[in-house]
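# any chance you could fold what I've pasted below:
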Amino acid sequence: MARMRAPERREQLLEVAAGLFAERGYHGTTTAELAAAAGVTEPILYRHFESKRVLFETLIEAVGAEVIAAWQQRLDGIDDPATRLRTLLDGNPATHDRGRRIYRVIFQAMSEREEKGVVRAIRRHLVRLHRFLAGELEGLQSAGVVRDDETAAALAWLLIDVAIGYGMVTPLRGTAAMSSHGKGRMQRVLAQMLTV
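Purely as a prediction, here's the structure:
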């Protein structure tokens, strides 16, 4: 079997870490478990990431970038403001299987408040996510589709807060809440909150 090149190995380690951290949390996952799950030794793991904390912070950055890129890709080429708003709400990563898995990493990270680097990584992600959403909402306000009695920045924070709550609580409510019907209800409520 051919050895992986460094960038491929790094991506593989991040993918394995995403699964383990989402399932077990930061403190519940050891570097030995991460290395074993990736099929490497701990020294190989440390060759790519100087510590578990650095791996976790890097994962938060990667996960955050993936979420925003996926959302932007869904919106590319959509010019109609009403369709763009529906797509923006439908693209909420907390309402999709892959997005929920990704966001479990973020949710786990939120409990690591004593880890200052982790907190900074989460803040950077939230700022980037907020900037993206506020920009989208501002454009939709200009098009007359989204209410303008609140700033786009305030509405973006509202969407983030709702998405985090939805992503954390909905899996605890069971499969009916996570069904397409439950997801559709959530999107309709958000649309009512945002539209003129």
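# going by C-alpha atoms from here, please, whenever you check contacts or count neighbours.
Will do.
# show me where the chain has helices.
For the chain, applying DSSP state H gives helices covering 6-24, 31-38, 42-48, 52-75, 81-90, 97-110, 116-142, 152-173, 175-178, 180-194.
# stretch 46-63: which residues count as buried?
Buried residues in stretch 46-63, counting neighbours by 16 or more other Cα atoms under 10 Å, are found at 48-49, 52-53, 55-63.
# and those residues, which two are furthest apart?
Farthest-apart pair in the buried residues of stretch 46-63 is His48 and Val63; separation 17.4 Å (Cα to Cα).
# ignoring the adjacent residues along the chain, who's closest to Leu20?
Of all residues not flanking Leu20 in the chain, Thr29 sits nearest, at 6.7 Å (Cα to Cα, 6 or more residues apart in numbering).
# pull the number of nearby residues for the one you found.
Number of residues near Thr29 (other Cα atoms under 10 Å) recorded here: 16.
# for comparison, sequence B:
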Amino acid sequence: MTEKKETILTIALQLFAEQGYENTPTSQIARQAGVSEGLIFRHFESKEGLFKALLAEGQTRLKGYVDAIVNEPDYKKRIALVIELGPLLMRRERSFWQLQFTLKFKSALYAKLKNEQAEFVALFQAGVEAFAGLGYAEPEQETYLLMLLLEGLTGQMLAQGDSYDSAPVVAFIKSKYNV
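The predicted model follows:
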């Protein structure tokens, strides 16, 4: 990937996350990236193409995190990794998750995130397998509950920014699952 293309993606992600997809014109992205608007269209064809490229890049990174969890053979460690995933992603991929979280409530754009759902299905299945392997009576429900807790934690982290210390909550959730 060229440096300019990478810069465009970085600036677009930052602006989409801060201002929203609809409120961010490609002219602003071009201006802040120090490129012509035409270059954005040459690389990505359209604003939607730019958006899809951001999602694809995020999905690729997410796959790496999920693969590490899915391939963890120790069920307790796997559940611990699931619990730690939200705070880890917020530290490393904050803008991408901020964008995804805000899009969740805008159905037309959120539909475009469906490509990523394969990773969440794999993560969910890894949780079900781990809870079943540990003898939980309802592993699907337990996994669903854990995912809801983690979505709430991620929401808090987004809402409160860097000042929010997720460590006590993560430690508490881990203690509930004895991991």
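# TM-score for these two?
The TM-score (TM-score structural alignment, normalised by the length of structure 2) is 0.78; 179 aligned residues with a Cα RMSD of 3.1 Å.
# related to what we said a few turns ago, what residue in structure 2 is paired with the residue nearest to Leu20 of structure 1?
In structure 2, Thr29 of structure 1 lines up with Thr24, judged by TM-score structural alignment.
# over to Val54 of structure 1?
Val54 of structure 1 maps onto Gly49 in structure 2 when the alignment is built from TM-score structural alignment.
# before we move on, what about Met186 of structure 1?
Checking TM-score structural alignment: Met186 of structure 1 goes with Val170.
# next: Ala121 of structure 1.
Taking TM-score structural alignment, Ala121 of structure 1 has Lys112 as its aligned residue in structure 2.
# its match: neighbour count?
Neighbours of Lys112 of structure 2 under the rule other Cα under 10 Å: 14.
# next one: the one 3 residues further on
For Asn115 of structure 2, the neighbour count with other Cα under 10 Å is 13.
# distance of it relative to Val70 of structure 2?
Distance, Asn115 of structure 2 to Val70 of structure 2, by Cα to Cα, to the nearest Å: 18 Å.
# how about the nearest residue to the residue nearest the centre of structure 1, chain neighbours excluded?
Taking Cα atoms, centre = their mean, the centroid of structure 1 lies closest to Tyr103, which sits 4.3 Å from it. Excluding the flanking residues, the one nearest Tyr103 of structure 1 by Cα to Cα, 6+ apart is Ala94, at 6.6 Å.
# and if you look at His125 of structure 1?
Gly64 is the one closest to His125 of structure 1 (Cα to Cα, 6+ apart), at 5.6 Å.
# corresponding residue for that neighbour in structure 2?
In structure 2, the residue matched to Gly64 of structure 1 (TM-score structural alignment) is Gln59.
# report how many residues lie close to its match.
Neighbours of Gln59 of structure 2 under the rule other Cα under 10 Å: 18.
# what of the one 10 residues further on?
Other residues within reach of Ile69 of structure 2 by the criterion other Cα under 10 Å amount to 23.
# how about the one 5 residues further on?
Counted with other Cα under 10 Å, residues neighbouring Asp74 of structure 2 total 13.
# could you do Ser107 of structure 2 as well?
For Ser107 of structure 2, the count of nearby residues is 9 (other Cα under 10 Å).
# what's Phe132 of structure 1 aligned with over in structure 2?
Matched by TM-score structural alignment, Phe132 of structure 1 corresponds to Ala122 in structure 2.
# against Lys5 of structure 2, how distant is that match?
Applying Cα to Cα to Ala122 of structure 2 and Lys5 of structure 2 gives a distance of 30 Å.
# next one: Thr154 of structure 2
From Thr154 of structure 2 over to Lys5 of structure 2 the distance is 29 Å, taken as Cα to Cα.
# same thing with Ala53 of structure 2?
As judged by Cα to Cα, Ala53 of structure 2 and Lys5 of structure 2 stand 10 Å apart.
# hmm, Leu134 of structure 2 is touching Asp74, no?
No. Leu134 of structure 2 lies out of contact with Asp74 (Cα atoms under 8 Å); the separation is 9.9 Å.
# quick check: closest non-adjacent residue to the aligned residue in structure 2 for Gly167 of structure 1.
Taking TM-score structural alignment for the superposition, Gly167 of structure 1 sits opposite Thr154 in structure 2. Of all residues not flanking Thr154 of structure 2 in the chain, Gly86 sits nearest, at 5.9 Å (Cα to Cα, 6+ apart).
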